[in-house]
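**Student:** Fold the following for me, if possible:
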Amino acid sequence: MDASENPSSEPVEQPESAELETVAAKTASSAAAEAEAELAPLDLDKLADRADRPDEAARELLRTRLAGLAIPAAGLGRLEELAVWLAGARGTADLRPISRARVVVFAGDHGVASLGVSATAPADATAVTLARLRQIEDGGGAVGVLAALYGATVRVVGVSVGQPSGRIDREDAASRAEIEEAFRAGMAIADAEADSGADVLIPAMVGVGGSTVASALSGVLTGKDAAAVTGRGSGVDDAAWMRKCAAVRDAMRRGRPVLGDQLELLAKIGGRDYAALTGFLLQAVVRRVPVLLDGVTTTAAAMLVQRIAYRSPQWLLAGALSPEPAHKSALDRLSLDPLVDGYAVRQAEGALGLLALPVLKAAAALAAELQTFEEAGIPEPVLRSRV
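**Tutor:** This next block holds a predicted model:
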């Protein structure tokens, strides 16, 4: 991560030792700003054309090898499915261990937090976002603990910290130009991670009010009512939950008319951080890097990517399932089953994706290192069949 300046006109204090990256820093110089202004509008159809299918030949080769492993028939269960998925994503049946898992945390403040939709007091929203970023930068928080435990690294990208998005229940989250700039920045970050050799990407988000935005996007994208996609988020009481439902309902009314235009939907009820995350996910798919989704925020962005490039869910896996109702609705829409279920973990910010990382690592390692009957010199059972 590279240290950079905060783009706010009144700079927000950053962690002293942080390497907090800001999206605006990518266009900080006047020359870069001029180049940005000359860019043609994003053509999502052209971007979608670059999203290919996983390699079916590699999948079939690995299926054949797995069928001959010196273990009971279908002995690895769903781990075999994960290994085959990974082979298709990597384009080879010769699996290697996952060694460069990378968590990328997008951070932003949300104007809707001013309505008291979070357990955090509205006046403290930016300070809390910054405190969380300091904690993550120092290797703390659930994401830091789990990343260290499972051998992942963490990158934090400050998109709109100290510059809250518009209050989405009554005004746009951001301008179209700001959304396109953030979307491109997210794509560039995915390119950088792919170029650095990341073999699994785990996108995440930090920011007070983020689950309210995710609920609004999920409601519009799944066609569900506000109450059906609005959860307790940071652990709000009944009064705050009702305020949150009302904000989601009003935001959904503003978002439905532009459902067919993903960038405009992000401008109406998403925000710059969601635009950066969406661009990141789309480019990860284009670059053929496997993605392990985190919680309700990343699945909301994944649904947007699905509407841009219908093949994109083939490159995605779902981590742990949270109690947020919008999370389950989004996974159903994406036709994804969580790798970890039954623990009701609310903490996201990368933790839900990381909880599933050892399962994916196990699938890759077992498929790569277990011997077939022939390799082990063990006679294959005569009556053995795949079940």
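**Student:** alpha carbons only for contacts and neighbour counts from here, please
**Tutor:** Noted.
**Student:** and the closest residue to Ile136 other than its chain neighbours, what is it in contact with?
**Tutor:** Nearest non-adjacent residue to Ile136, counting by C-alpha to C-alpha, 6 or more residues apart in numbering: Gly144, 6.0 Å away. Gly144 is in contact with 136, 138, 154, counting by C-alpha atoms under 8 Å, 6 or more residues apart in numbering.
**Student:** One more sequence to fold, the one below, so I can look at both together:
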Amino acid sequence: MAPFTTLAEFREVLAAAPGSDQFARDQAEARNERLTKPLRALGRLDDLAIWMAGWQRTPKPTVDRPQIAIFAGNHGVTTARAVSAYPAEVTEQMVLNFQAGGAAINQIARSVGARLTVHAIDLHRPTADFTQGPAMTEEECVSALQIGWKAVEDGTDLFVAGEMGIGNTTAAAAIATALFGGSPCDWVGRGTGVDESGLLRKVEAVEAGLAVNPGARTNALEALRCLGGREIAAMAGSIARARVDSIPVILDGFICTAAAAVLARAVPGALDHVQAGHQSAEAAHRNMLLRLELDPLLTLGMRLGEGSGAAVAISVVRAAVACQSGMASFDEAGVTG
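**Tutor:** Coordinates of the predicted model:
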């Protein structure tokens, strides 16, 4: 059972989440200084290892049970405003592809040794068109948050949330505009590859959504409810669950980062357990990472979604903890330090 039944309770649970273990970080730092290498010679890998140590509460962190959870949902704005190059039914078709093992994320998950779970959320019942009013009722939003919360499996030691939802770059752009301000033009991108007229329709949809949902600009969880989708809320729920359980998280691209940004704006420090896996090719993603003060591990020009960029970054984190936990110290190796 998720320990919340309202958005207010969800925020309270997130605000009460424990922080990183400073003692374990200090131990990891001390161990790192004695490993058989020049001090900080592994650069960002050293930093990652110590960060992992704090959240796993051990100076020798591991990545033995990474999990990738994909959440899928459909959006009323997709059909109502023609904001995507693909029809809404592609969401369900891609879910079937995930389940059959045929998508890019299946191959990447297999290559990095991660468990992949797929969570389709009411695909035959899209959210409401947010240009006409809130995308979700509070009950619907809480239900999606709970699905994400419950999706994080026991024993997971590194978590990635991915998504599938035709039209969800429009929802993410609307959330970003509500949370960070500026013009919709600053946040709207081509997503699945819309042309100039499609790009204009996306901008107009975000403008309309913000106009009819004024509370989204002043309350982060209202931004999620009014402008988001079930899969975006589920990602937020899963990232929050990981925070409460002290599980490190690697963020994927623009849509996943928008879900995480809701948490950051709702509760300061809510993303202390998060690293940005990559910077996607979606233009506004870099700006969002800058606003959240997250430095991406990779920049590969990816814009697929599905958790794919974050999944590739699992290998980077694996390398970091392998060096931290497996290398010999100067004393152990008989090397003069």
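**Student:** tally of neighbours for the corresponding residue of structure 1 for Leu298 of structure 2?
**Tutor:** In structure 1, the residue matched to Leu298 of structure 2 (TM-score structural alignment) is Val340. Look at Val340 of structure 1: counted by other C-alpha atoms under 10 Å, it has 18 neighbours.
**Student:** cool, the one 3 residues further on as well?
**Tutor:** By other C-alpha under 10 Å, the residues close to Tyr343 of structure 1 number 10.
**Student:** Report whether it is found in a strand, as I expect.
**Tutor:** No: with DSSP: H, G, I helix; E, B strand; the rest coil as the criterion, Tyr343 of structure 1 is coil rather than part of a strand.
**Student:** List the contacts of it.
**Tutor:** By C-alpha under 8 Å, 6+ apart, the neighbours of Tyr343 of structure 1 are 321-322.
**Student:** coming back round to it: which of the contacts of Gly144 of structure 1 are retained in structure 2?
**Tutor:** Counting by both residues aligned by TM-score structural alignment, their matches' C-alpha atoms under 8 Å, the members of the contacts of Gly144 of structure 1 that carry over to structure 2 are 136, 154.
**Student:** of the contacts of Gly144 of structure 1, buried ones?
**Tutor:** 136, 154 (16 or more other C-alpha atoms under 10 Å).
**Student:** Redo the contacts of Gly144 of structure 1 as a markdown table? Include secondary structure and distance to Val305 of structure 1.
**Tutor:** As requested, those are arranged in a markdown table below (DSSP: H, G, I helix; E, B strand; the rest coil; distance: C-alpha to C-alpha, whole Å):
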| residue | secondary structure | distance to Val305 of structure 1 |
| --- | --- | --- |
| Ile136 | helix | 27 |
| Asp138 | coil | 31 |
| Val154 | strand | 23 |
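**Student:** Let me know the closest of the contacts of Gly144 of structure 1 to Val206 of structure 1.
**Tutor:** Relative to Val206 of structure 1, the closest of the contacts of Gly144 of structure 1 is Ile136; by C-alpha to C-alpha it sits at 10.0 Å.
**Student:** My guess is the closest one contacts Val143. True?
**Tutor:** Yes: counting by C-alpha atoms under 8 Å, Val143 is a contact partner of Ile136 of structure 1 at 7.1 Å.
**Student:** ok, Trp26 of structure 1 to Val156 of structure 1 distance?
**Tutor:** Actually, residue 26 of structure 1 is Lys. It isn't Trp. Going from Lys26 of structure 1 to Val156 of structure 1 by C-alpha to C-alpha, to the nearest Å gives 14 Å.
**Student:** neighbour count winner among these two?
**Tutor:** Applying other C-alpha under 10 Å to Lys26 of structure 1 and Val156 shows that Val156 carries more neighbours, namely 23 against 16.
**Student:** what residue of structure 2 takes the place of the more buried one?
**Tutor:** In structure 2, Val156 of structure 1 lands on Val118 (TM-score structural alignment).
**Student:** next one: Ser234 of structure 1
**Tutor:** Per TM-score structural alignment, Ser234 of structure 1 is aligned with Thr192.
**Student:** Quick one: residues contacting the closest residue to that match other than its chain neighbours.
**Tutor:** Spatial nearest neighbour of Thr192 of structure 2, excluding adjacent residues (C-alpha to C-alpha, 6+ apart): Ala85 at 6.0 Å. Residues near Ala85 of structure 2 by C-alpha under 8 Å, 6+ apart: 192-194, 198.
**Student:** SS state for the aligned residue in structure 1 for Ala85 of structure 2?
**Tutor:** Under the alignment (TM-score structural alignment), Ala85 of structure 2 pairs with Ala119 in structure 1. Put simply, Ala119 of structure 1 is coil when judged by three-state DSSP.
**Student:** Roughly how far does Ala119 of structure 1 sit from Trp241 of structure 1?
**Tutor:** 10 Å.
**Student:** Helices of the stretch 251-387 of structure 1, residue ranges please.
**Tutor:** 262-269, 272-286, 296-308, 325-334, 351-369, 373-376 (DSSP state H, counting those that start in this stretch).
**Student:** who wins for proximity to Gly209 of structure 1 among the ones you listed?
**Tutor:** That would be helix 296-308 among the helices of the stretch 251-387 of structure 1, by C-alpha to C-alpha, at 10.6 Å.
**Student:** residues making contact with the closest one?
**Tutor:** 44-45, 48, 203-205, 210-211, 214-215, 217-218, 221, 262, 274, 277-278, 281-282, 293, 312-313, 322, 324, 326-327, 330-331, 333-334.
**Student:** Turn the helices of the stretch 251-387 of structure 1 into TSV, columns for distance to Ala228 of structure 1 and mean neighbour count.
**Tutor:** Listed next are the helices of the stretch 251-387 of structure 1 as TSV, based on distance: least, C-alpha to C-alpha, whole Å; neighbours: other C-alpha atoms under 10 Å:
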stretch	distance to Ala228 of structure 1	mean neighbour count
helix 262-269	18	26
helix 272-286	21	29
helix 296-308	13	26
helix 325-334	7	22
helix 351-369	21	22
helix 373-376	51	12
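**Student:** can you list the ones you listed in JSON lines and add distance to Asp169 of structure 1?
**Tutor:** Formatted as JSON lines, these follow (distance: least, C-alpha to C-alpha, whole Å):
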{"stretch": "helix 262-269", "distance to Asp169 of structure 1": "8"}
{"stretch": "helix 272-286", "distance to Asp169 of structure 1": "16"}
{"stretch": "helix 296-308", "distance to Asp169 of structure 1": "17"}
{"stretch": "helix 325-334", "distance to Asp169 of structure 1": "18"}
{"stretch": "helix 351-369", "distance to Asp169 of structure 1": "28"}
{"stretch": "helix 373-376", "distance to Asp169 of structure 1": "61"}
